[in-house]
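Trainee: A predicted structure for the sequence below; I have some questions about it.
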Amino acid sequence: MMAVAALGMLPTVLIAYPYASRFSLPAQVAAHLLLPVAAAVFKLGYVVRLAAHHKLGNYSAG
C-alpha cells in the first residue's frame, strides 16, 4: 500500500510542479488534487504497518 502510494505521488508531483508547463490545466488540477489523496493513502499504509507489527508483538517498530 505504501509503495503504491509513493509511486502514485511521484507522477502527481512531477505533473503539478516541475513539468506543469507541459500539461493542460485540467491535468495540473487533477495532479494537485491527487497529491493529498496519495499522501493520505501512504499514511494509512504506515498505520496498517504499525498495527501489524503491534499484532505480531513487535512493539519497537516505527
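Mentor: Yes, it's here.

Trainee: For the rest of this, base every contact and every neighbour count on C-alpha atoms.
Mentor: Noted.

Trainee: How far does stretch 21-39 sit from its chain's centre?
Mentor: For stretch 21-39, the gap between its own C-alpha mean and the chain's C-alpha mean amounts to 13 Å (C-alpha atoms, centre = their mean, to the nearest Å).

Trainee: swap that for stretch 31-49, please
Mentor: In terms of C-alpha atoms, centre = their mean, the gap separating the centre of stretch 31-49 from the centre of its chain is 4 Å.

Trainee: Got another one to weigh against that:
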Amino acid sequence: MLRNAFEPWHLLVIIAVLVLLFGAKKMPDMARGLGRSMRILKSEAKALKDEQPTEASSR
C-alpha cells in the first residue's frame, strides 16, 4: 500500500516550500546549523557508547 510513498518529486515540493517560507538567503545558514548539530549529536552518541561498559566485561 505504501510501497512508493516517498518519491523524488516529494523532495522538490518540500524544498520549494522551505524556500518560499524562509527565503533563499537563510537556507545555507540553516543547513550549516543542521550540519553542526548532527556532528555534535554524532560525537556525543559515540562518547556515550565508548563510556558504557559492556555486559561481558562487568561480570
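Mentor: Arrived safely. Computed from a prediction, not measured in an experiment: that's the story for all the values here.

Trainee: Can you list the buried residues in the lengthiest helix in the first structure?
Mentor: Among the segments of the first structure that qualify as a helix by DSSP state H, the longest is helix 25-55. Across helix 25-55 of the first structure, burial judged by 16 or more other C-alpha atoms under 10 Å covers 28, 31, 32, 34, 35, 38, 39, 41, 42, 45, 49, 50.

Trainee: Any chance of these in JSON lines with distance to residue 3 of the first structure as columns?
Mentor: What follows is the buried residues of helix 25-55 of the first structure, written out as JSON lines (distance: C-alpha to C-alpha, whole Å):
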{"residue": "28", "distance to residue 3 of the first structure": "23"}
{"residue": "31", "distance to residue 3 of the first structure": "18"}
{"residue": "32", "distance to residue 3 of the first structure": "20"}
{"residue": "34", "distance to residue 3 of the first structure": "16"}
{"residue": "35", "distance to residue 3 of the first structure": "15"}
{"residue": "38", "distance to residue 3 of the first structure": "11"}
{"residue": "39", "distance to residue 3 of the first structure": "11"}
{"residue": "41", "distance to residue 3 of the first structure": "10"}
{"residue": "42", "distance to residue 3 of the first structure": "8"}
{"residue": "45", "distance to residue 3 of the first structure": "9"}
{"residue": "49", "distance to residue 3 of the first structure": "12"}
{"residue": "50", "distance to residue 3 of the first structure": "15"}
